[in-house]
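Chemist: here is the input, now give the coordinates:
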Amino acid sequence: MKIGVHLAASGVWASPETIVPLGERADELGFDSVWVSDHVVVPSRIDESKYPYGPPGTFSPDKSQNFFEPFAVLAYIAGRTRRVALGTSVLVLPQRQPLVVAKQWATLDALSGGRTILGVGAGWMREEFAALGVDTFERRGAATDEAIRLYREVWTRQGDVTFEGEVYRFDPLRAMPKPAQAGGPPIWVGGHGRRSIRRAAELGDGWHAIRIGLDDLRGSIATLHEMLGRYGRRPEDVVVSTVCNVYAPGARPDGEPQEWDLVGEPERMAETLRRYETVGVEHVVLNAFPRDSVTPMLEAVELVAREVRPLV
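Modeler: The predicted model follows:
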């Protein structure tokens, strides 16, 4: 099993003093990847949209918190690290002009020596789309599908590139540079609904699940494998990843721990990871807690690297 670290580039404590040490230490400790999330803006009122990864009202960020821009963070971390993969968990594709994203990501991949994983999602916050002045919310699924196809065309085709879709289209053009990874950087599709799973099965190199318990995950992986067969693909063609929370020694979540919480003694944490591995998870991304300063976050990832991972 591969293990990555979320860089906590959003939240009250998100700052250079938090992000950079986590990225550097993850690289030094042998973690496989580092990740950042994405929201361009967070509207003060979110009345219509339902948060898909928790009960209603659970997406209520402090209005004073930072939400660092993912391309800039990963480019900076690429220059401060040597080997760790650089990923988004996840980039909201329909909010962005796809040719711009294709160029930005190809540049990051080229400069980092081919270390990127592009995690993508269709988005859920209507109010954010409206604030950005983009009209793709109602057709965000189609826009996401087309953007994935468009990226691959731009990244892999030599000479002129054209694209003709329902949402995006352009006449022949040249798009450079090409990414370092042959065939383009892997694209992992985020989300746990059937549409996201279908998108991963048809178009993705990975399926990235967020806040989902073992029983639901087992069923979703079975659905993924069934859908892969429809598209003439195999289970080994798509990496299955998920996000877990990990707590520093002596720390606990508020309330009862969830299935995706790594809490307690190292053996207990390792058993949780082994259960995920048993159902088919190949890559786990860790959110380190508590987030009242960088120190407990570093303690949490140190614990996993030195005492938990050897038991998995």
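Chemist: drop to CA atoms for contacts and neighbour counts, all remaining ones
Modeler: Noted.
Chemist: is E259 in a helix, a strand, or coil?
Modeler: Secondary structure assignment for E259 (DSSP: H, G, I helix; E, B strand; the rest coil): coil.
Chemist: ok, P21 to L29 distance?
Modeler: 12 Å (C-alpha to C-alpha, to the nearest Å).
Chemist: now the second one, please; I'll put the structures next to each other:
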Amino acid sequence: MSTAHTAGLVLPVRHRPTGYDHESVIRLGEFADAQPGWSTLWVPDSLMALPFLDSGVLLAALAARTRRIRLGVGCMASLGFRHPVTVARQWADLDALSRGRMLLAACPGNGTGTAVENELRTFGMDYREKVARFEEAVELLHAVSSGATSYSGPFTQVENLDLGPGFVQRPLPIWITANPSPTAGPATVDRLLGRVARLGDGWLTFNVTPQLLRERVERLYELRAKLRPEASGRLEICVFLNTNVGLDQAAVRADATQRWFQTAPRGVTLDDLDGIAAIGSPEQAADLAGRLAEAGATHLAIEPLSLDVPAQARALTELLLPRLNLLPTPDRSLVQS
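Modeler: Take a look at the predicted model:
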């Protein structure tokens, strides 16, 4: 059975109710960096709507204390709130500090909910404006990480931009997150996947079965051919996968269920987990990973759905990764800026 080419570990950045602090997150990142099966570390992002530690602070610390592994934010829901020149400045330095290991997965964030509405009010914009600013920021980042020193858009005009040592990766890889509901109609799917096709070097998604992923990967390539005919080559397809593996099936299920009730992802019910999460034996988890790869996934962003994330990360390293037949990842500490 096919497997995704690479796998990344999603770090636990919620400061409540789980109580993971910066140092414990960084130590877990150091652990994964020492295990050749992990190719990427992921940190989520939110300014106000979700109780996350700051993504930029964590990425800088991880860049300084890891050597090999790629470092991603997935997804950067606050991009539409941040001035894109500030983001460019920070990410140029992050890419230099990490010697070319940064990966930005960007998204406009959710548009509804009390916490989201409060966040929008705080930044003085509606969701439509936030989405427009997000798209402009992606375009600016593509441009300046490719060497441009000026940019002009509806919200941002900059000339003579000097980013110092600048980006090691030219351009910075930017993936776009889009999660159409499994019941979304064709117009909604095309609107969301069309954004990926127009702006992204890859697609990050969650809450997909292998069959649904296959259908949407096919549609994504059709849309890219229509909207960006000059683009060629393979898109990176990353599936965010809640995972809990172990030898005691009852214990695995109980642990995953308790953790789910702490986090309760938007748009996902407990019943949904059987089809979209890898919970169970290592063999069961590897089987789902293989079917996702056959459907088009090139990368898995694996979030330990566990009350004890470090222990589950060790279990994933020992029990699951050897069954995935992952491609070897280069030692990026040798990349010179």
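Chemist: on that earlier part again, which one's more surrounded, P21 and L29 of the first structure?
Modeler: Taking other C-alpha atoms under 10 Å, P21 of the first structure and L29 do not tie; P21 has more neighbours (18 against 14).
Chemist: give the equivalent position in the second structure for the more buried one.
Modeler: By TM-score structural alignment, P21 of the first structure lines up with R27 in the second structure.
Chemist: okay, now A285 of the second structure: neighbour count?
Modeler: Residues near A285 of the second structure, counting by other C-alpha under 10 Å: 23.
Chemist: just the strands in the second structure please.
Modeler: Counting by DSSP state E, the second structure has these strands, from start to end: 6-10, 40-45, 70-76, 102-106, 151-152, 157-158, 174-177, 202-205, 236-245, 278-280, 299-304.
Chemist: quick one: closest of these to R191 of the second structure.
Modeler: Among those, the nearest to R191 of the second structure by C-alpha to C-alpha is strand 174-177 (12.6 Å).
Chemist: now that closest one on the first structure. Mean distance?
Modeler: Compared with the first structure after fitting, strand 174-177 of the second structure deviates on average by 0.3 Å (mean C-alpha distance after the TM-score superposition for the first structure).
Chemist: corresponding residues in the first structure for that strand?
Modeler: Mapped onto the first structure using TM-score structural alignment, strand 174-177 of the second structure covers residues 187-190.
Chemist: and stretch 280-298 of the second structure, by the same measure?
Modeler: The alignment of stretch 280-298 of the second structure onto the first structure (TM-score structural alignment) covers residues 264-282.
Chemist: buried set for stretch 304-312 of the first structure?
Modeler: By 16 or more other C-alpha atoms under 10 Å, the buried positions in stretch 304-312 of the first structure come out as V304, A305, E307, V308, R309.
Chemist: so what corresponds to E119 of the second structure in the first structure?
Modeler: Using TM-score structural alignment, E119 of the second structure pairs with F129 in the first structure.
Chemist: show me what contacts G183 of the first structure?
Modeler: G183 of the first structure makes contact with R152, W155, T156 under the criterion C-alpha atoms under 8 Å, 6 or more residues apart in numbering.
Chemist: one more time with 6 Å, if that's ok
Modeler: Residues near G183 of the first structure by C-alpha atoms under 6 Å, 6 or more residues apart in numbering: T156.
Chemist: and for the one 5 residues further on?
Modeler: W188 of the first structure is in contact with G119, G204, D205, G206, W207, counting by C-alpha under 6 Å, 6+ apart.
Chemist: distance of L192 of the second structure relative to P84 of the second structure?
Modeler: 22 Å.
Chemist: give me the more crowded residue out of those two.
Modeler: Just comparing L192 of the second structure and P84: by other C-alpha under 10 Å the higher neighbour count belongs to P84, 21 against 16.
Chemist: just tell me what that one corresponds to in the first structure.
Modeler: Checking TM-score structural alignment: P84 of the second structure goes with P98.
Chemist: E135 of the second structure too?
Modeler: Checking TM-score structural alignment: E135 of the second structure goes with D145.
Chemist: again with A105 of the second structure
Modeler: When the first structure is aligned by TM-score structural alignment, A105 of the second structure is paired with G119.
Chemist: wait, doesn't that match sit right on T88?
Modeler: Yes. The pair G119 of the first structure / T88 is scored as a contact, 4.8 Å apart, by C-alpha atoms under 6 Å.
Chemist: tell me, what's touching the two both at once?
Modeler: Taking C-alpha under 6 Å, 6+ apart as the contact rule, G119 of the first structure and T88 touch no residue in common.
Chemist: which residue packs closest to P84 of the second structure, ignoring adjacent ones?
Modeler: Take P84 of the second structure and drop its neighbours on the chain: the residue closest to it by C-alpha to C-alpha, 6 or more residues apart in numbering is A137, 5.1 Å away.
Chemist: measure W155 of the first structure to G165 of the first structure for me?
Modeler: Counting by C-alpha to C-alpha - W155 of the first structure and G165 of the first structure are separated by 17 Å.
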